[in-house]
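1. Fold the following, please.
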Amino acid sequence: MSETLQPIKKPLLKFNAQIVAIAHTTCSLSAFLVALAVGTSLHYHKIVENQYWGYPDEWFPSVSATIGDRYPERSIFQILIALTAGPRFLLLFLNFIRLYKSQSCLPLVSLVSGIIRTITCGGWVYITSTDDHDWHDIFMISYIVLTIPWDYCITTLTPPRSTLRRNRKYTAWLFFFTLIPLIYLYIQHKVHQVAGAYSYYAYCEWSLIFLDVGFDAWSIVDFKDLTLELRSTNNNDEEQIVT
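-> Reported below is the predicted structural model:
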């Protein structure tokens, strides 16, 4: 019986892709929740105040006021959201690979819209409403619009009749349905100057944040059987085994 040597390359790094989705969810949620906790602890009355009303007529801060108006919550948020960038881009490419279908353009649409959407997120995160209200709103609206192709493509590419697809679909629906009371309450606040309307608007705004993060968090389930490996091409890293 002849003996042959077959090289086996040991992976330099090997981990379950769920780690990427978990890191993305953890960093993004932490950024918003820590900023909210710090803001309400240090500047509660200031961040619930708007151009028409203050406490007690308004009692809950908007996302923009929480993450962009005051130090140190603004800086804390920006540091934590920056940590989300790495997992975010990995998540985009992993979804592209995971849900790729050669006969469909949807994987490419999801990847492109996801990348542009991430850039617009950076726009409304680092250009706050205090810095430039118009550009902050432009980036925010662009982000929401780009959520349409992102959610649609990811949901459609998910295996049909699966629990994962159903969960993604319902999360996306809730996100877009929440825009209806959001717009109504914003009009009540901005046009009719109704006391308390902006606090209810803030509830909807925060709900959008959690639903948006929640939609991507379903990748934790999707990636459970996906493993990433990094291997060296250097022959010195090979082990020889006899068969």
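
2. only C-alpha atoms for contact and neighbour calcs from this point on.
-> OK.

3. ranges for the strands of this structure?
-> Listed in chain order, the strands of the chain (DSSP state E) span 5-9, 11-16, 227-231, 238-242.

4. Can you give me the buried ones in stretch 170-177?
-> Buried residues in stretch 170-177, counted by 16 or more other C-alpha atoms under 10 Å: Thr171, Ala172, Phe175.

5. I should have written stretch 108-116 there, sorry.
-> Per 16+ other C-alpha under 10 Å, stretch 108-116 contains these buried residues: Val109, Ser110, Leu111, Val112, Ser113, Gly114, Ile115.

6. Ok, stretch 210-227 next?
-> For stretch 210-227, using 16+ other C-alpha under 10 Å, the buried residues are 210-220, 222-223.

7. Same question for stretch 146-161.
-> Across stretch 146-161, burial judged by 16+ other C-alpha under 10 Å covers Leu146, Thr147, Pro149, Trp150, Asp151, Tyr152, Cys153, Ile154, Thr155, Leu157, Thr158.

8. The second one reaches Arg117, doesn't it?
-> Going back to what we said before, that points to Thr147. Yes - applying C-alpha atoms under 8 Å, one finds Thr147 in contact with Arg117, separated by 7.2 Å.

9. quick check: longest helix of this structure.
-> With secondary structure taken from DSSP state H, the chain has its longest helix at helix 18-47.

10. for it, packing partners?
-> If contacts are counted by 3 or more C-alpha pairs under 8 Å, 6 or more residues apart in numbering; DSSP states H and E, helix 18-47 sits against helix 63-68, helix 73-83, helix 85-98, helix 197-217, helix 219-222.

11. Also this sequence, please, to line up against the first:
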Amino acid sequence: MKLVRITLRWLFLLVLLGLGLTLVVLLLFRFVNPPTTAFILGYQVESGSLSGVRNNWVPLDEISPWMPLAVIASEDQRFLTHWGLDTNAIATAVNEFRGGEGLRGASTITQQTAKNLFLWGGRSYVRKGVEAALAVAMDGLWPKRRIMEVYLNVAEFGPGLYGVEAASQVHFGVPADQLTATQAARLAAVLPNPKVFDAGNPSPYVRERVSWIRRQMDQLGGTRLVGNFY
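-> Next up, the predicted model:
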């Protein structure tokens, strides 16, 4: 019994240490740009190359306001009001699953940012639980503007292509601050599956998504929605 108590005590201390370090790193990244992400490192390991990644960090002021609007319209329309998790979207996804439909994602932009920075791909309850906890902590420690800035700089827009600046240059030959509304919607349209969808050569399905995203952008009020970011 003594050995069990000692083991449990050490496990508890390790968990506390892990939580403390995580909060310290989250607080640091509120002010310091992350040098890399778990997804970028994973891609480099899988590809066997450290030089095959394109990622050029730019501050939010140097990103067209159409881009944050496009990802909000496409990925998370309650981004500005929720606390890291969209409980309405989660409840809808659960009800659809219970009704016999496939399990779909209900991740917020905050959750996706946490996943890209710290976690791994694939679907599992363990990863989703950690992702949810990180998202709540991130939303408590970071302003929405910082979450959006980091998300747009770490999101994957294609194989080895990370961040909106690199994606904008590769697909459209312009810096991120010159993206038009339609170009921003094309980039946002590939986010659900950037290894398959191509913003530079969109399939008919991607074009349909772009049209839907553009309509949502208009319904949300255009760039006035993200005016506080700029």
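
12. TM between them?
-> The TM-score (TM-score structural alignment, normalised by the length of the second structure) is 0.26; 106 aligned residues with a C-alpha RMSD of 5.9 Å.

13. which ones among the buried residues of stretch 170-177 of the first structure are found in helices?
-> Using DSSP H, these in helices are Thr171, Ala172, Phe175.

14. The last one: what's it in contact with?
-> When the contact criterion is C-alpha atoms under 8 Å, 6 or more residues apart in numbering, the partners of Phe175 of the first structure are Ser207, Leu208, Leu211, Asp212.

15. closest to Phe15 of the first structure among these?
-> Taking C-alpha to C-alpha as the measure, Phe15 of the first structure lies nearest Asp212 of the contacts of Phe175 of the first structure, at 25.6 Å.

16. could I get the contacts of Phe175 of the first structure as a markdown table with distance to Ala65 of the first structure?
-> What follows is those, written out as a markdown table (distance: C-alpha to C-alpha, whole Å):
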| residue | distance to Ala65 of the first structure |
| --- | --- |
| Ser207 | 15 |
| Leu208 | 15 |
| Leu211 | 19 |
| Asp212 | 19 |
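
17. which of the residues you listed lies closest to Ile81 of the first structure?
-> Out of those, the member with the shortest distance to Ile81 of the first structure (by C-alpha to C-alpha) is Asp212, at 14.3 Å.

18. what's the closest non-adjacent residue to the closest one?
-> Phe175 (7.0 Å; C-alpha to C-alpha, 6 or more residues apart in numbering).

19. Quick check: the gap between the one you found and Lys46 of the first structure.
-> Relative to Lys46 of the first structure, Phe175 of the first structure is positioned 28 Å away (C-alpha to C-alpha, to the nearest Å).

20. got the buried residues for the longest helix seen in the second structure?
-> Secondary structure of the second structure per DSSP H: the longest helix is helix 2-29. For helix 2-29 of the second structure, a neighbour-count test (16+ other C-alpha under 10 Å) marks Leu23, Leu26, Leu27, Phe29 as buried.

21. ok, then the element right after that helix?
-> Counting by DSSP states H and E, the next helix or strand C-terminal to helix 2-29 of the second structure is helix 38-47.

22. Name the next helix or strand downstream of that following helix, please.
-> Counting by DSSP H and E, the next helix or strand C-terminal to helix 38-47 of the second structure is strand 54-55.

23. of all the buried residues of helix 2-29 of the second structure, which comes closest to Ile40 of the second structure?
-> Phe29 (16.6 Å).

24. Run through the residues that contact the spatially most central residue of the first structure.
-> Most central in the first structure under C-alpha atoms, centre = their mean is Val213, positioned 4.6 Å from the mean C-alpha point. Residues counted as contacts of Val213 of the first structure (C-alpha under 8 Å, 6+ apart) are Thr25, Ser28, Leu29.

25. Relative to Ala37 of the first structure, how far out is it?
-> Taken as C-alpha to C-alpha, the span from Val213 of the first structure to Ala37 of the first structure is 18 Å.

26. any idea how far the closest residue to Met138 of the second structure other than its chain neighbours lies from Leu134 of the second structure?
-> Spatial nearest neighbour of Met138 of the second structure, excluding adjacent residues (C-alpha to C-alpha, 6+ apart): Leu26 at 6.7 Å. Using C-alpha to C-alpha, one gets 9 Å for the distance from Leu26 of the second structure to Leu134 of the second structure.

27. Which parts of the second structure are helices?
-> 2-29, 38-47, 66-75, 87-98, 109-118, 125-141, 144-154, 164-172, 181-189, 204-219.

28. and the last one with helix 66-75, angle?
-> Right, the one you point to is helix 204-219 of the second structure. On the basis of axes from the mean of the first three to the mean of the last three C-alpha atoms, to 10 degrees, helix 204-219 of the second structure is oriented at 110 degrees to helix 66-75.

29. still on that earlier bit, between the longest helix of the first structure and helix 73-83, how many degrees?
-> 170 degrees.

30. Now do helix 18-47 of the first structure: distance to the chain's middle.
-> Relative to its chain's centre, helix 18-47 of the first structure lies at 12 Å (C-alpha atoms, centre = their mean, to the nearest Å).

31. Mind listing what's buried along that helix?
-> So helix 18-47 of the first structure, judged by 16+ other C-alpha under 10 Å, has buried residues 18, 20-32, 34-36, 38-40, 44-47.
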